[in-house]
Structures are given as structure tokens and as C-alpha cells.
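**Student:** quick one, fold the following:
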Amino acid sequence: MVTSVVGVQWGDEGKGRIVDYLAQKSDVVVRYQGGDNAGHTVENPYGKFALHIVPSGIFNENTVNIVGPGCVVNFQTLAEELDNLPQGLKYNILIDVRSHVIFPFHKDLDGAEENSKSEKDKIGTTKRGIGPCYGDKIARIGIRSGDLLLDDETMKAKIAKLLERKNKELSMYGMKTYSADDVFSLCGKWRKRFGDRICDCLPILKKAVDVDKEVLLEGQLGIMRDIDWGIYPYCTSSSTTAGGACA
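**Tutor:** The predicted structure follows:
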């Protein structure tokens, strides 16, 4: 059975408690949208944990946790959250190849754009780089998690192409620019840490559904923050609805 947990307001409806309860009995838990701009607080015998990008089934050793294709991933945050888990905990987490990667320049641009607006026009972004990363995804110039597994030459070429545009945007705001070598080094660090956890998760989900396993789709925020159905433009950059979960 597939269960989707969706907030029907602006977030903070108590989804975390529901997700935490259902995750204990789920075979697969999927974060289906968003990044590390929001998340769920989980309390269990291990303690109290704030999970921003790690799925809430992470404390169940028998649960497969998936960061889905609709997510944007700050691998630095992902590493920190996993490192903050109880020592000795055996977890199973996978990152879908189609999810997009948040880089430091996304965060820089997020903050610069928000700071350039008047007080009445500010959106209230968390400045985590979520919007700019989704912007690159929609513009079809973004770097996906699966790209971290490419050979070095191809990876460097993709980074250089993206930086041509991003550095122009940074310069427009009078901010520091990035070298392709520095960004490539960062990608290499993430590939070394997470390379064996980045995969095509669709076959895993299809098999789980085919054999009637318990699949939990975990979203963040609420319907009123949805990019299409929310209070635009004071919303997030992804679909927070059940329809978004199915996608």
C-alpha cells in the first residue's frame, strides 16, 4: 500500500508525528519534494532529531529511505544529518539519480535576490538555495545527483557550462564567483561519500508496489506552499500536494 502524508495548510500541521509513526511500519519511505529548507522533528528512544532532507524512516534498519527525484539535495546537509544519527545505527538511504544538486552558489544567489527586494516584496526565503536550484532544473541546465557519477572530463564540462551563467548572475549582485576546479573538487568529495548510494530508485519502488509493501511518501510544508496551488509567490518551489508525490 502507498500512503502519502500531505499538509493541508501552510506547514507545521503535525506531519512530523504522523510520518514518524507511519515510518516505523513502512518498508520504504520516500522524500518526494523540497530540500533542506524545512523538515520534520522526530523523537524516539535515541533522542530528538531535526531531519531536513533525510527521510523519517532512517531510524528503522529494515526501511529503505529514498531521497526522490523531485528533491533538491544539499549533500553537505545530508552528510551532517547522517553524521548526527546515533552511533552504530545501521541505516539504508538512497538518492535518486534524477534529484538535483544544491551548490554554494545557489545559496548565495538565493540570499542576494531576497536581499535586493524591498521589505514588502520579500518572499521570506530560507536562503538555502532551493529556489535557484529548482530554477536551474526548470531551465534544464542543472546538475543532477546522477551526474556526480560521470567521468571527470564530462563532469568538468557540465560544471563549466553551468558556471558560465551562474557567475554572471553572481557578478550582477557584486558577489564572488566560483571556479570550475573548486566546484569539481566539491563534487568529488560528495561522490566519494555518497557514490554508492546514488542510483535509479524507480525499479526499487516499482518492485515494492508490485509485492504490496508499505510505501510512505513524505512531503514537507503544506498545500498552501505549493508552487501551483499555494499563495504564489509566497510559496516554495516544488509541488507539495499528493499529485506532486505521485509524480
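
**Student:** okay, CA-based contacts and neighbour counts for the rest of this
**Tutor:** Will do.

**Student:** assign residue 43 to helix, strand or coil.
**Tutor:** Classification of residue 43 using DSSP: H, G, I helix; E, B strand; the rest coil returns strand.

**Student:** and the nearest residue to residue 238 once chain neighbours are set aside, how many neighbours does it have?
**Tutor:** Leaving out its chain neighbours, the residue that sits closest to residue 238 by CA to CA, 6 or more residues apart in numbering is residue 227, at 5.5 Å. As a burial measure, residue 227 scores 18 neighbours (other CA atoms under 10 Å).

**Student:** here is a second sequence; please produce its structure as well for comparison:
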Amino acid sequence: MNAIAIIGMQWGDEGKGKIVDFLSEDADIICRFNGGNNAGHTLLVGKEKTVLHLIPSGILRRGKTAIIGNGVVIDPKVLLEEISTLEKNRVKVSPDNLIISSNAHVILPPYIDIDKEKGGSIGTTGRGIGPAYMAKAARTGLRMGQLAGKEAFKARHGGDYFYKEYAAYAEKLRPYVRDTPPYLWEALGRKNVLFEGAQGTLLDIDHGTYPYVTSSNCISGAIPSGLGIPPKSVESCLGIIKAYTTRVGNGPFPTELRDKTGAQIAKAGNEFGATTGRARRVGWFDTAIARYAVQLNGIDSVALTKLDVLTGLGKLKLCVGYKHKGKLLGHFPADGAVLEEAKPAYETMDGWWEDISAARRLSDLPRSAVRYVDRLQELMAVPISIISVGPERGQTIVLRKEFLF
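**Tutor:** Below is the predicted model:
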């Protein structure tokens, strides 16, 4: 494989950052294609914790090129702060290893004000993401190329209160901004490319649990438009899914746990948003969601994350479908009202008590953990190629190398 998509299969926070960082060792180029600084990818390298909101996770590895594509909306202040933080942590960032699409749209201060005022009911992060995409669709938005173009920016916003501040940002970011599609056209087929998704399938503006979604498309189909490349460029799709389920903010959540088991999982998994710090809601693994994500994204294999968090629970439940008004639903419902009313149908499996964080092969796992993994593969009908048993790079079990680089 030369071009692999990394897609979240749930409501985000699946551990995409760790998996992208792990696979970046064999990648040459890592691209963000959607979202903005409402994403938060947490990476742990040794004892160094890094949280990235805009810059692709591969930036931590030397000799890699990170690209922020045209499908991303960019807060220049946040981006510069992120660059500064990386450099303080001895990560070199320059136009040689970070490229910003000239067609990516800019988040302006009024967008943040609008978002904070009106976005609370659906659980928005309040960072101006939605209003920036609204301006883009209304053809009133500002692109990074225009921000960096001095005269174009002055003509559009010279009289606005934020002009001087953003003109200073433009000076610093100008060297990074360029036309990215030709760069990618030349690289595809010759170099290993990772497409790093933000958020998750169920937060997709069209296919998620609307209206409790983000403002961009998060599925694999968004990659071509978010980067300006042909659809056939995406050779393989790796879905990222937790061994349980979480979501932040409002909206339906059929397997949600509001008891001590949920609290135990949340504590063990440190389930707090990397971007907002908000506590995540926690529930059992939902195979209806997983199958939906597999079909919608064309997922070839799955990276199962946070399996270690389930240690010590005794019994584990798996949602194998939903019951609604006396009937078993055969699919994930598109109607949010149906999902609100749906009741999960569960299977129960034995858990395990052993610490699995040092496991590096499938044979290192307890039998109950292996049976859990096998059952998930059966229910999802796709192979699991990676198992993550901790936040560090090395806490990773590779099962199916043929699905990776």
C-alpha cells in the first residue's frame, strides 16, 4: 500500500493520533483533509505528551512532510501557537516539512464569536469551525492564499478590528502557504502517503447523528475534495475504533453507561477531550456503529485501540444491534429520533484481569481478550490489523502487516 486513509469509526477520540504517529515511521507524507482545531490528537512519545489540533501527527518524526489540505479551516493564531509549542519541544517545523494549502479557509474572530453565542445546544467546541464552513459555502470566506497575499487581505479586511493582528500572522505563515494538489499529484504512487482524518464517522455533517455533528465531512469520501486528488488515489482505508464507545457533547448514545462501570472505564481511559477538556460519555462497544462505518468508508482493516482499558471489568457487553418498537433493526438508523428511542441488544462475554499493556503479540493476551478481539472481527466482518494496548508508540500489536505500508 502507498496511500492509506485513517478514519475514525465512532464519534471521534478513537486514538487516530497514536495510530497515525505509529504508521508515520513508514510514511513520507501525512495529510489533514478536514476539520479544524476542534480536533485533538494526543501523542505520547516516551514521557513527552503532545496534543495537536491542526498539524498532522506525522510532524513528530524527522524527514516527514505534513500537509494541511484545502478541506481544513485554519485559525492562524492557533496554528502559530502549535508551531511554537512543537519547537519548544525540539520538533523542527519549517516550510520544508509543513505545507499549508492556499485554498484552506481562515477562521476569523467574528466566526468564533458567533460560534460561542449560538453553538451550545449541539455541543460545539466554540472555535469558529461551523461559521468558517458557512462562510466558505456562502462564498464569503477568506482563503489562506488571500491572507498571505497582503493586498488581497487588506482589500477585504483592512478596516476590520482584527486586521493588524491577522496581518502579523500572515507574515509568519506566508512561507508555508502553497498550491498543494500538484505537490500531491507528483508524490502519489511514488511515496507513502497517510490521510489523517479528524473527528469520526458519526460526526460527519451528512452521515453522522445530525444535528449533533461537526461542520465537515469526516468519512473517506471527503479525502479527494479535501486535498484535491483523484478518488482512486486512496488505496486502502484503515478504520480506528475503541474497544468501547465514547462521545463528547449532546446527542443519542444507545450503549451509554451511567453507572460505576462507565465511571471505571472513563477513569481508566482518561476520557477527557484533548481539545475541550470536557468529560466524554462512555458506553459499551456498538457493532451497529462499527458495521455502518465499515460500509460507509470502505474500510479494509481496523485498528482496535484502548483494549487495555477494559482490564478488570469481569464481564463485557457487546451491542450486536438495536431494538425499536419491538423490532430488531438490521442497520444503523439514519433517523436520529429512532436512534434516541432504540435499545441495544447485548451479548455478554467474559473479561480479563491481567495487565495487558506490555503485550506485543496476540499470544501475549489472555484468552478472554483474544476471544473478545475475535468476536469483534466476526461482527464487523473486517480483519483487525492493529491492537493498541496503551498510549505509547511501542504499546502496539501488529496482526496484519499486509494492510499497512
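
**Student:** what is the equivalent residue in the second structure for the residue nearest to residue 238 of the first structure?
**Tutor:** Here residue 227 of the first structure is matched to residue 205 in the second structure, going by TM-score structural alignment.

**Student:** so its match sits in a helix?
**Tutor:** No - with three-state DSSP as the criterion, residue 205 of the second structure is assigned coil and is not in a helix.

**Student:** hmm, it is touching residue 217, no?
**Tutor:** Yes - when contacts are counted by CA atoms under 8 Å, residue 205 of the second structure is listed as touching residue 217 (5.5 Å).

**Student:** so who does residue 69 of the second structure touch?
**Tutor:** 31-34, 100-101, 103-104, 180, 226-227 (CA atoms under 8 Å, 6 or more residues apart in numbering).

**Student:** recalculate using a threshold of 6 Å.
**Tutor:** Taking CA atoms under 6 Å, 6 or more residues apart in numbering as the contact definition, residue 69 of the second structure lies against 32-33, 101, 227.

**Student:** among the residues you listed, which recur in the first structure?
**Tutor:** Checking those against the first structure (both residues aligned by TM-score structural alignment, their matches' CA atoms under 6 Å), the contacts still present are 32-33, 101.

**Student:** out of these, who's the most crowded?
**Tutor:** With neighbours defined as other CA under 10 Å, the most crowded of those is residue 33; it has 30 neighbours.

**Student:** how close does that one get to residue 67 of the second structure?
**Tutor:** As defined by CA to CA, to the nearest Å, residue 33 of the second structure lies at a distance of 9 Å from residue 67 of the second structure.

**Student:** count of neighbours near the aligned residue in the first structure for residue 137 of the second structure?
**Tutor:** Mapped onto the first structure by TM-score structural alignment, residue 137 of the second structure lines up with residue 138. Residues near residue 138 of the first structure, counting by other CA under 10 Å, number 10.

**Student:** cool, and the one 5 residues further on?
**Tutor:** Residue 143 of the first structure sits with 21 neighbouring residues when counted by other CA under 10 Å.

**Student:** check the one 3 residues further on too.
**Tutor:** Taking other CA under 10 Å as the neighbour definition, residue 146 of the first structure ends up with a count of 19.

**Student:** SS state for it?
**Tutor:** Counting by three-state DSSP, the backbone at residue 146 of the first structure sits in helix.

**Student:** identify the residues contacting the residue nearest to it when sequence neighbours are not counted.
**Tutor:** Distance criterion CA to CA, 6+ apart; nearest residue to residue 146 of the first structure, sequence neighbours excluded, is residue 97 at 4.0 Å. Residues in contact with residue 97 of the first structure (CA under 6 Å, 6+ apart) are 145-146, 198-200.

**Student:** most surrounded residue in those residues?
**Tutor:** Within the contacts of residue 97 of the first structure, residue 145 tops the neighbour count with 27 neighbours, counted by other CA under 10 Å.

**Student:** that one - nearest residue in space that isn't next to it in sequence?
**Tutor:** Leaving out its chain neighbours, the residue that sits closest to residue 145 of the first structure by CA to CA, 6+ apart is residue 97, at 5.0 Å.

**Student:** what's the distance between the corresponding residue of the second structure for that neighbour and residue 72 of the second structure?
**Tutor:** In the second structure, the residue matched to residue 97 of the first structure (TM-score structural alignment) is residue 102. Distance, residue 102 of the second structure to residue 72 of the second structure, using CA to CA: 11 Å.

**Student:** returning to what we had before: tell me the contacts of the match of residue 227 of the first structure?
**Tutor:** Applying CA under 6 Å, 6+ apart, the residues contacting residue 205 of the second structure are 213-217.

**Student:** for residue 151 of the second structure, state which of the contacts of residue 69 of the second structure is nearest.
**Tutor:** Ranked by distance to residue 151 of the second structure (CA to CA), the contacts of residue 69 of the second structure are led by residue 101 at 18.7 Å.

**Student:** trace residue 180 of the second structure over to the first structure, please.
**Tutor:** Mapped onto the first structure by TM-score structural alignment, residue 180 of the second structure lines up with residue 201.

**Student:** residue 182 of the first structure belongs to a strand?
**Tutor:** No - assessed with three-state DSSP, residue 182 of the first structure is helix; it does not lie in a strand.
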